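Q: Got a sequence here, can you build the structure:
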Amino acid sequence: MDNKQLTVLLEKMTLEEKIAQMLQLVVSYFVGSEEDGQITGPMESLGISEETVDQVGSALGLGGAAKVIQVQQTHLKNDRLGIPMLFMADIIHGYKTIFPIPLAIGCSWDQELAEQSAIIAAKEAAVSGLHVTFAPMVDLVRDPRWGRVMESTGEDPYLNSLFARSFVRGFQGDDLTSDVNRVAACVKHFAAYGAGEAGREYNTVDLSERQLREYYLPSYKAALDEGCELVMTSFNTVHGSPATGNRALMRDLLRTEWGFDGVLISDWGAVIELIAHGVAEDEEQAAYLAVQAGVDIEMMTSCYVKYLPELVRSGKVDESLIDEAVLRILNLKNKLGLFENPLRGADPLAEEEIVFCDEHRAVSRELASKSCVLLKNTGVLPLQPEQRVALIGPFAQSKDILGPWSWLGAEEDIMPLDKAIQEKITSSNVFVTEGSGIDAMTEEQMQEALDIASHSDVIVLALGESSPMSGEGGSRSDITLPEAQLQLIAHLQTLNKPMVVVLFNGRPLDLRGVHDQVDAVLEAWFPGSEGASAITDILYGDVNPSGRLSMSFPQAVGQIPVYYNHYNTGRPKKESEPDNRYASQFLDIPNEPLFPFGYGLSYTEFKYGEMVLSAEEMTSDRPLQITTTITNTGYKAGEEVVQLYVRDITGEVVRPMKELKAYSKVLLQAGECKEVSFTVTEEQLRYHHYDLSYTSDAGEFAVFVGSNSRDVVERRFRLLK
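A: Prediction:
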């Protein structure tokens, strides 16, 4: 259809039909689903009729080509104008082939592989009948107590923006109409959902306008610049107003300033939650606030369909707002080619061949291996095949390695770590026991762990959080490992055997009682379908770890939030004044994180040569060239992530100590050296000033190059204007 035809279709719709397009329901409402559209029990609470269901514009949470085809065909018969439905789902880090959690993908610093993971997820979802994924989540996060940190790519606005673009490109491709193997992406959660107070889910967010624009908005904007078709509202407040009813955020910033004309959808129940927030007296007012803010689709509450018709007829809501919203929804359906082909890419036969195929699993394995971060190694890794290994811990035989939001990932498809190691080496050299549960340990478990460990050459402890301990609703005030696992480490440490810890988790942890007690720590996160094989590849040296942290690990939970791009303060702690009490510091722990942003070890060593600047001064039309030489001084090929940071020494407002501006992944053979060059432009030195203007300042800057945000070499230059 062209725009004129869409307008003609809109004109044929009754007011109730238009508003029904603005409602999204879970698939159990619809005839043809497994529940066959029975509106009973809890479903009755929405107060909607079967006639409304027949006109609904989109469905949530159905997977499988045959089911989607059946529901869509039945819906087309029941809808008066034959308007197809959109099918949407939470495809966060894979459909059936599960990739590492997004926080882990961020640690790969590999944009191409991230894009490939989204291409595969889209292909599996599209052939299974889906049209939209509620991804990527690009919320910047500085507090690992928040469970949904696992769904973010970390603490840095620049790195998050790069990954936002990669995921959108992967999901959507170049042309959604012609490429039925892609799905529309929905960036979330707009805005600043990751800044909830105390890391508590759904909690209040209170940021200055400048801080919001400087750190939290860039990754959403990057996703939209890449062409992302949908935006999802966040649950939190922004400047005292819940996002779903926040006209200034949605109409003024998103629509007018940024020019976004795609579909804006609420998160689950977020419209009716305006009442609990205290800005709406009842459902009618909630509907009024949300539609005035520009929310096109209300997910899983019925404020719109119950109250918008009368609000329009009474003149309180202009029908043009309804028409704008519905036209955006129809336009998305048109972009997906649904009017010509309502079944789009749904194909049960192709689904059997494509979903969870070997090719997709191989990419999952590669991405998992690049997402693992080696945090500590005193030389015990890599392991040797002839070593007798005691594999102990709650994750030694567990299949709970997919992590939250692994929608159709099935544990029966997963190889646990013990099986992966036994496939790698002679199984007679692997001794396996649980040692403890996630949060409990029996005397018998402990004794068996000591027995097999005493006959081994090295102990590998598979420890961490269960999947429900992170993800949505998974906020934790104590992010240390559960006490039972810390006791397991302490007991085994008495044997004086080399110990390696492999961590499975959805957030940076407080690693007291872990990193200081063992010889090596491999952060594996929740690594996905092929995670165990990828971990084994690293443990035995077939893969040299190259992951680098996209989020800092705290010394202790009391440091949080701790992040690399912090301010200096007027009384910074100085190494030259260690006894100065009156500095910005903790008395009992360092200010610095245990492991900083960008950190990660390798099985080889990299030496950085002198940093050379093309000039000591730069201008807007004369960028600065920065060059250094990286040498692999070890005996094994490895990949280094060369990172470039900048600091504005004196700004109109306070500037961070460092800001990531560029990076380069460099593969070096043993003994090889390569020259790495970066270009710094005036545009990269801009920031939001006191009046929110986005400009740069003339003056002195520091530039840093190194292997992480802490271990860098520094030079100075000046920007002339």
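Q: okay, CA-based contacts and neighbour counts for the rest of this
A: Noted.
Q: Residue 533 - nearest residue in space that isn't next to it in sequence?
A: Residue nearest to residue 533 in three dimensions, not counting chain neighbours: residue 420, with 5.4 Å by Cα to Cα, 6 or more residues apart in numbering.
Q: Report the contact partners of that neighbour.
A: Taking Cα atoms under 8 Å, 6 or more residues apart in numbering as the criterion, residue 420 is in contact with 532-533, 536.
Q: Going along the chain, name the helices of the stretch 151-300 of the chain.
A: Under the criterion DSSP state H, counting those that start in this stretch, helices of the stretch 151-300 of the chain are mapped to 157-172, 209-211, 218-225, 247, 273-277, 283-293.
Q: other SSEs contacting the helix or strand harbouring residue 703?
A: Residue 703 belongs to strand 699-706 when assigned by DSSP states H and E. Based on contacts counted as 3 or more Cα pairs under 8 Å, 6 or more residues apart in numbering; DSSP states H and E, the elements that strand 699-706 packs against are strand 638-648, strand 712-719.
Q: so which of those strands gets nearest residue 632?
A: Relative to residue 632, the nearest member of the helices and strands packed on strand 699-706 by Cα to Cα is strand 638-648, separated by 7.6 Å.
Q: Do a quick rundown of the strands in the stretch 101-250 of the chain.
A: Secondary structure of the stretch 101-250 of the chain by DSSP state E, counting those that start in this stretch: the strands cover 132-133, 184-190, 230-233, 237-238, 241-242.
Q: please give me the structure for this one as well, since I'd like to look at both together:
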Amino acid sequence: MNLEEHRLRELLAQLSLKEKIGQMTQLHSHFYQDLNEKAAGQMMKMGVTDEMVGNSGSVLGASGAGRIKKMLKNQLEKNRHHIPLLIMADVIHGYKTIFPIPLALGCSWDPTLAKRASEVAAREASVSGVHVVFAPMVDLVRDPRWGRVMESTGEDPYLNSVFAQAFVDGFQGDDLKNDLNRTAACVKHFAGYGAVEGGREYNTVNMSERQMRQDYLVSYKSAIEAGCRLIMTAYNTVDGIPATANHWLLRKVLRDEWGFDGVTISDSGAVRELVPHSVAADEKEAAMKAIEAGVDIEMGTFCYMHHLERLVNEHKILESRIDEAVWRILKLKNDLGLFENPFRGADEEKEKRVVYCRDHRDQAQKAAEQSCVLLKNSGILPLKQNQKLAIIGPFADNGAILGAWSWRGDPNATETLTAAFRSEKIFKTYSSRGSGILEGNRELLNEAIKTARGANLIIAAVGEASNMSGEASSRAHIDLPECQLELIRELKALRKPLVIVLFNGRPLDLTPLIDDVDALLEVWYPGSEGAHAVFNLLTGRANPSGKLSMSFPRTIGQIPIYYNCYNTGRPLAENGDKKKYVSKYLDCPNDALFPFGFGLSYTTFEYSGLSLAAVRIAGSMSVQVTVCVRNSGKVAGSEVVQLYIRDISGEVVRPVKELKAFKKIDLLPGERKYLHFTIQESMLRYYHSDLTFKSDDGKFEVMVGGDSVRTLHVPFVLSRGRLVLIHDEAK
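A: The predicted structure follows:
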């Protein structure tokens, strides 16, 4: 035991039971302000005393270096042992400088970019007094009805795991204690939250342990291996038991199997919600089940504060359970250097220089340029200069393009698409709303039609309001609101080139409009500098390179739809099947409107020469894959080269393909590159029916291409015994 650890143990031994429980309670920042009579009355009604506030260990929702330093100073004076507070905040994709939403960053297929985005967010948050950020969210998502798909990086376990590591690395760096530009990362939501039934927020999750391990736990494990300091429990059930009371999940898997020794924290109110979940009769039992499962900090409610002491005195829980939780909390505070410097990075003067600075905004713009996905282009893009443009729609001159989790972002200070075009002065630009986001207006529509008539080309800026995605924003219908569809129909009737720019937080049902438009650029919620990024993409100053990290359905009836599905015993043939008794719809194709990995460019790429250095992998050996990619167009571009593998025959059903590697490359016109990937035996492992994680001998197929559908294919064999050649097996 080193000196620091010895001192922490001494401090823990000096704490009373009430003080320990205080460290396990997170209060909102308004409890630490000067309370008026009404607020004080509400505090009394909730049973929260000044003593409890003085003993509390962490705060949610505070911001601003000056305010936080004042709060910390007051709290240190109240706390008998002068234990510093942990300041935690929702910094999902930026603090004040807002980057594209995580789903958009996933579409960049560039983990380095995600790491830089997290570095900027950590720098701004830390200088403003924040110690812990509630990010990254690494839930696997396959149902776009769920509003929180915007917080994830998509539907693939491998891609999500790569981004999980990048985000954690960006937030925490290599020296969390001494690097004051970093924050501790709290990974969420553990576990399986992205699989809520019906895509409905806070709903039930029900799946086998094998599927949970194969698909849903992968990215959490990656974040833990990257060193994340905290884990947030999910609201949902796991095998019938809410995650916040799930002993198997929080102790057996997280602690025992994975060796996680950081802090666990409930999502807001999740401990008390064990009561309506019907696994606890009251708040007292909820507190008992959460602490026994291994939840260190309760956020947002007061079950621990009101009941843990009594539970210990009644011998219903051991005080050692509380000691282990408080130890982890104190250790986190020590790892952040808070005992030596309770204010840590908070600095009012530096805050003015760093937060929302030009360099950070430039990085946000570059991120947005790489995160947008060109879904359709009939040749109308990039725009030719000196045209008369009409920018029409509810997002034409609207700065609310930051997304639901842009906590400190300011839509009023965010450049709009119209402003970005007018600032460059290379087009004659007209602008009109045309409609609201959810409600139409005939007067607005007539004005927009009149504006559009005088233009050579129309840009329709449409989409979802920020509060239509994110937490508590599930949608049963994920098409554009009817007023916006009507606007698009009226604009199309003018028989002018029509470009759609789509602002949204989830994949939408675009079938009603996709055939009526000449080009469609998916820009998501692109962040603080999103408008100028979109301008650069539309004009060709930047070449679109984003690729979808989540499939777009043809209709909600296909949901959930994802590329790495199972084949079924009666699969639909690739070229379409006229038989009735196969797995298909009578009224809709099976495939996605836009598949995972899809995205267009202003140039084209040709794939050729896919080959393996050997047709056999023996034991722990590896084999090299080579493919040639050529820029066959007329402009420079970036391509995401994607490698998928199919296990032809497994002990349990295996997906039709699984992403195993990718590389993003830049190519000049006519340039070609030979790319090399390595297939290792470990990439072929999966969870068997007895939950062993291993590979099987047999046939496999490697696929390489520009998306999950258009690929080159080569077979190979895994064999730990004799040499097996492909042509021998085919006889």
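Q: For the two chains, what TM-score is obtained?
A: These two chains, once laid on top of each other, score a TM-score of 0.98 by TM-score structural alignment, normalised by the length of structure 1; 718 aligned residues with a Cα RMSD of 1.1 Å.
Q: related to what we said a few turns ago, please confirm that the residue nearest to residue 533 of structure 1 is located within a strand.
A: No. Remark: residue 420 of structure 1 does not belong to a strand; assigned using DSSP: H, G, I helix; E, B strand; the rest coil, it is helix.
Q: before we move on, the earlier item: tell me which residues of the strand holding residue 703 of structure 1 come out buried.
A: Burial within strand 699-706 of structure 1, assessed by neighbour count using 16 or more other Cα atoms under 10 Å, is assigned to 700-706.
Q: Mind putting the helices and strands packed on strand 699-706 of structure 1 into JSON lines with distance to residue 661 of structure 1?
A: As requested, those are arranged in JSON lines below (distance: least, Cα to Cα, whole Å):
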{"stretch": "strand 638-648", "distance to residue 661 of structure 1": "6"}
{"stretch": "strand 712-719", "distance to residue 661 of structure 1": "14"}
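Q: Which part of structure 1 matches stretch 7-27 of structure 2?
A: Residues 5-25 of structure 1 are matched to stretch 7-27 of structure 2 when aligned by TM-score structural alignment.
Q: How far off centre is the matching stretch?
A: Counting by Cα atoms, centre = their mean, to the nearest Å, stretch 5-25 of structure 1 is centred 34 Å from the centre of its parent chain.
Q: does the equivalent of residue 363 of structure 2 over in structure 1 count as helix, strand or coil?
A: Matched by TM-score structural alignment, residue 363 of structure 2 corresponds to residue 363 in structure 1. Under three-state DSSP, residue 363 of structure 1 falls in the helix class.
Q: still on that earlier bit, the strand holding residue 703 of structure 1 vs structure 2, average offset?
A: In the superposition with structure 2, the aligned residues lie an average of 0.3 Å away from strand 699-706 of structure 1, counting by mean Cα distance after the TM-score superposition for structure 1.
Q: what's near enough to touch residue 17 of structure 2?
A: By Cα under 8 Å, 6+ apart, the contact set of residue 17 of structure 2 is residue 309.
Q: Tell me which of the helices and strands packed on strand 699-706 of structure 1 is the most buried.
A: The highest mean neighbour count among those, using mean count of other Cα atoms under 10 Å, belongs to strand 638-648: a mean of 22.
Q: what about the match of stretch 7-27 of structure 2, how long is it end to end?
A: Taking Cα to Cα, to the nearest Å, the first and last residues of stretch 5-25 of structure 1 lie 27 Å apart.
Q: Also stretch 137-151 of structure 2?
A: As for stretch 137-151 of structure 2, its first-to-last residue distance stands at 6 Å under the measure Cα to Cα.
Q: relative to its centroid, which residue of structure 1 is most remote?
A: Taking Cα atoms, centre = their mean, the residue of structure 1 most remote from its mean C-alpha position is residue 314, at 43.4 Å.
Q: what lines up against that residue once you look at structure 2?
A: Residue 314 of structure 1 maps onto residue 314 in structure 2 when the alignment is built from TM-score structural alignment.
Q: Could you measure from that match over to residue 600 of structure 2?
A: Taken as Cα to Cα, the span from residue 314 of structure 2 to residue 600 of structure 2 is 65 Å.
Q: how about the spatially most central residue of structure 2, what does it touch?
A: The central residue of structure 2, meaning the one whose C-alpha is nearest the mean C-alpha position (Cα atoms, centre = their mean), is residue 152 at 2.1 Å. By Cα under 8 Å, 6+ apart, the contact set of residue 152 of structure 2 is 102-103, 106, 137-141, 160.
Q: again, only this time at 6 Å
A: With contact set as Cα atoms under 6 Å, 6 or more residues apart in numbering, residue 152 of structure 2 has these partners: 102-103, 137-139.
Q: Kindly report the same for residue 279 of structure 1.
A: Contacts of residue 279 of structure 1 by Cα under 6 Å, 6+ apart: none found.
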